[in-house]
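Novice: structure for this input, please:
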Amino acid sequence: MTRTYQRARDLVLRGLRRFTNRMSLAIRVAVLTTAAVALTLTLVSATIFVTVRSEFESSLDESMLSRSEAGVTADLGTLFAGGVDPAALALTDIKVIVLRTGRGVLLGTPAISNFPVQFIGLPERQVALGQKSESVRTASLQGTPYRVVAVRSGPGEALVIAQSMESIEAALDRLQIILLLTSAAGVAIAGLAGWAVAANGLRPVRRLTAATERVARTVDLTPITVSGTDELARLSTSFNAMLAALDAAQTRERQLIADAGHELRTPLTSLRTNIELMGQATAQGQRSLSESEHREIMGDVRAQVEELTNLVGDLVELARDEPVRRDPEPLDLADVLDLAVSRVRLRTSEVVVEVAAESWMVVGEPQLLERGITNLLDNAVKWSPPGGRVQVALSGGVISVSDEGPGIDPGDLPHIFDRFYRSQEARTLPGSGLGLSIVKRAAERHGGRADVESAIGEGSTFTLSLPAASAEPT
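Specialist: Below is the predicted model:
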């Protein structure tokens, strides 16, 4: 039995879920509003009906008890015994009888047969026998409800009065009809109002839905119109912010592709030219290139391949929205700096790199930090004149790299860490404009920052600041 009930309940719940899932949000809001109003009106109507019915009965009981006490005072039993017919009170829709006890037998005055037997019950007998002082109950006579009241009128005697409740029942029936009609009208109005409110209130949601579908269909990132200051307006504003972020990401992606194509074109063109030159020399059947020319071409090819390799690596690193998540580890920044300096010294013999470093423990990714520091050093070496010096210092978590180059134009300083940005002077030198971007990425990845100070003719100083090991990398 329990399993059958559970299966039936699950079927009903699944059916309701399927039904509600097919509804639109506006219809669900309207249905819920209508159901809530219907429940409220039902409770209010039931409370009103029960309260009015109770008040009617209470008022009638008080009136009948008052008249019964007045009848006892007027000694109606004596009047009836003297020949007054109780039926005469029928004109007032009241039925009266006096019950008396005689040797355990209840007698009516003047004749119990003239009084409906439905009005003589246990409560009235208990009052006549002195077991109760009064009683009140409802009895039915030929389908008509009567209120029956009994009070003690003397020793072994009770005065019983019955009055029709037909007028009260008729009033309650009319009240019930009014309440039903009012509740039905209220439910209908609530349903219409709920639909209107839901339809108008969800208009921004529909606009957002249409905008989302438009973006998915056409990739059109035009913002939508925002009106008001409520939660839906804030949602629309957030959606517009998301569209702006997507548009900026697309712009950066297009710019990255365009800049990457431009930067890749130069080494690829030069590489293809050198390879074609060597191929033509080989195809002639006799050696047409001297040994020095061959070494020069091969050196140029190696340099171009190395530049192309570095460029591809930089592009892969910077093209990601988020860098590869490696497990950070405690490390001494001075050791990372020594590795980077050693690598740069192997690539140059014309510039002296002087280092003064003190230990500084950080938690980070050694590969990314070494690459960022190496890029700073390569940049300083590139701009330093032959025989110049590059001063490198590590103190208090700040790596400073100073060169003896020509300095950076003030107009270029705000963009020096941007991707593919190259000043007018830098375009004549090897490079892709990505090295300093990687420095900035490495600093931000470890919760630090990269800065530059420069003056024309006085060189430049780049700094990479990193927090101590107690701070987690971001």
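Novice: drop to CA atoms for contacts and neighbour counts, all remaining ones
Specialist: Noted.
Novice: what comes up buried for stretch 314-332?
Specialist: D314, L315, E317, L318, L331, D332 (16 or more other CA atoms under 10 Å).
Novice: wasn't the fourth one part of a strand?
Specialist: Pointing back at L318 there. No: according to DSSP: H, G, I helix; E, B strand; the rest coil, the state of L318 is helix, so it is not within a strand.
Novice: quick one: contacts for it?
Specialist: S437, I438 (CA atoms under 8 Å, 6 or more residues apart in numbering).
Novice: please report the distance of it from V439.
Specialist: Using CA to CA, to the nearest Å, L318 is found at 11 Å from V439.
Novice: ok, now the third one?
Specialist: E317 sits 11 Å away from V439, taking CA to CA as the criterion.
Novice: for comparison, sequence B:
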Amino acid sequence: MSGPAPNGGAAGPDAAPGPGSAAGGESSRQGSAPHGHAPRTGRRARWPRLDEWTLGARFALIFALVAAVIIALLGSLAYSAAAALIRTDAQQDFDSTVENLARDVRNQTPNHDGSGSLRLLASESFTYQVLAPDGSLSFQFRPPQRLDYLPIDLVDRQVAAMDSVASVRTREDTSNGENYRIATVSLGGGTGAVQIGQRLSPMENMLGTLALQMLAIGGVVLVGAACTGWLIARRITGRLVRLTEAAEYVTSTGRLDLVAPDQGGGKDEVGRLGRAFNAMLARLTASKQDQRRLVQNASHELRTPLTSLRTNVSVLDRLERLSPEARRRLIDDLQGETRELTDLVSELVELATETRADEPAQEVALRDVAERVAARSGRRSGREIVVDADDSAVFGRPQALERALSNPVENALKFDPGGAQPVEIVVRGGRVEVRDRGPGIEPGELAHVFERFYRATPARSMPGSGLGLSMVQEIALSHGGRVFAYNRDGGGLAIGFDLPVLPPPGG
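Specialist: Below is the predicted model of the structure:
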């Protein structure tokens, strides 16, 4: 009677204040918010999405998930196999014991207590008891420390009253908080029966312990896998973090002098990324220095024609007071300076934007390039330009190669304006030379003629930007070639470039 009282109490009116007080406490806390902290009206804190996790956390999660799947599969298979073996062994033990008991019953003559000389040995796993003919309990074979009575039902009483010997009826039942596998064997002649009960709880407890142990081991392995994933990710992503910090530093400061941290000389993807990042920074640094040098040199080169233009424009205010000859010279100067300035700006734009790189590459016959350049430059200057070329061909950009050849031709015409001998273009096996009989260049200046804005001593008093030969060098290098310049025997200069040639057809 007193048992239901706690349940009734829990459900009764006296128990109501418990949940009510909790709800009231919550309401009280909510109601007191205006008197304490102001209620939060901003965004609520949220769990970060998976794509917001660090790589270390993702690696740890992936390792843990993989380990969990493997542990679950292997653990379930191992447990199922072990449980099946243990249960099968217990079943076989029970069946063997029942079979032996039935054989003993058939072979022995029962005495007055119905048990005859049967070998009935109780143990922790098996319990025996003898039923009287009416199905009541006669006596029990049991360990001294246990007093377990097997349940008796109507069918067991019917077996006890059977005339046949060693009739067996098996079932599973529960008694005394234990699960049993029970077999009832008739003694025959209506003299009773012997019951044998196998306790299943120890076996199930052992399987439960085994499952707990496997879960514990699985948990340890799972934690170990997560830690291993985190350590591996920390080792891998640590280098990525340093690269990211270097990239963020470059982005925020604009400085390109930072070298990415050493990646240990590894040949994996992260090591390659670090080396590529350093190479990229080096290229960007060189490009930035080139741009700065280009701007500085361009400002210097533009200053001279702009100053001259400004001076001549100021003279235009007194144009009516100038003689016709002075006016003509003034206009000629303005036109010449304008053309020089236009050429300089065009070369600067082409050099800075590298628009020539957009031209598709194809097979180019150097003889055709030389003949086009010679014809065009000859028409402009009225000078004779001789082409001596073989059939060598290269893979490159036709217009860029024409520019690389026309610049030294124009230089030759400019520095030898009244030359009695023609300018020569010689092509042999991918080697292109432009030869003249002009004043030549001082030997100490030959190494600098291909630098941007560099002008040799004889050229400083003549119009020009100093960019033509630097463009020749860049075009030659972009085609896998090289440039050269040397003074000719007997006077004059030879400037040109070497390019890798294509094999002849059928070669």
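Novice: now what about the TM-score between them?
Specialist: The TM-score (TM-score structural alignment, normalised by the length of structure 1) is 0.74; 427 aligned residues with a CA RMSD of 4.3 Å.
Novice: in structure 2, what residue corresponds to H262 of structure 1?
Specialist: When structure 2 is aligned by TM-score structural alignment, H262 of structure 1 is paired with H300.
Novice: okay, now that match: neighbour count?
Specialist: A count of nearby residues for H300 of structure 2, using other CA atoms under 10 Å, gives 12.
Novice: do the one 4 residues further on as well
Specialist: For T304 of structure 2, the number of neighbouring residues by other CA under 10 Å comes to 13.
Novice: ok, now V185 of structure 2?
Specialist: 28.
Novice: how about it, nearest residue that isn't a chain neighbour?
Specialist: Leaving aside its sequence neighbours, V185 of structure 2 sits nearest to V168 (CA to CA, 6 or more residues apart in numbering; 4.6 Å).
Novice: give me the distance between that neighbour and I182 of structure 2.
Specialist: 10 Å.
Novice: same thing with D89 of structure 2?
Specialist: D89 of structure 2 is 16 Å from I182 of structure 2, by CA to CA.
Novice: wait, the residue nearest to V185 of structure 2 sits on G188?
Specialist: No: using CA atoms under 8 Å, V168 of structure 2 is not in contact with G188, being 11.2 Å away.
Novice: which of those two has more neighbours?
Specialist: Shown here are V168 of structure 2 and G188; by other CA under 10 Å, G188 has more neighbours (22 against 18).
Novice: could you look up the SS state of the more buried one?
Specialist: Under three-state DSSP, G188 of structure 2 comes out as coil.
Novice: what do you get for G114 of structure 2?
Specialist: G114 of structure 2 ends up coil, using three-state DSSP.
Novice: D89 and I182 of structure 2: who's more crowded?
Specialist: Ranked by neighbour count (other CA under 10 Å), D89 of structure 2 and I182 place I182 first, with 25 against 12.
Novice: assumed the more buried one was part of a helix.
Specialist: No: I182 of structure 2 is assigned strand when assessed by three-state DSSP, not a helix.
Novice: what does S323 of structure 2 align to in structure 1?
Specialist: Per TM-score structural alignment, S323 of structure 2 is aligned with S290.
Novice: contacting residues around its match?
Specialist: Contacts of S290 of structure 1 (CA under 8 Å, 6+ apart): none.
Novice: from I297 of structure 1, how far off is it?
Specialist: 11 Å.
Novice: ok so, going back, in the buried residues of stretch 314-332 of structure 1, find the pair that's most separated.
Specialist: Spatially, the most separated pair among those is L315 and D332, at 27.9 Å (CA to CA).
Novice: just give the nearest non-adjacent residue to A193 of structure 1, would you?
Specialist: Nearest to A193 of structure 1 is A30, by CA to CA, 6+ apart, at 7.8 Å.
Novice: secondary structure class for P504 of structure 2?
Specialist: Looking at P504 of structure 2 with three-state DSSP, the answer is coil.
Novice: count of neighbours near it?
Specialist: 9.
Novice: what does M23 of structure 1 align to in structure 2?
Specialist: Checking TM-score structural alignment: M23 of structure 1 goes with W53.
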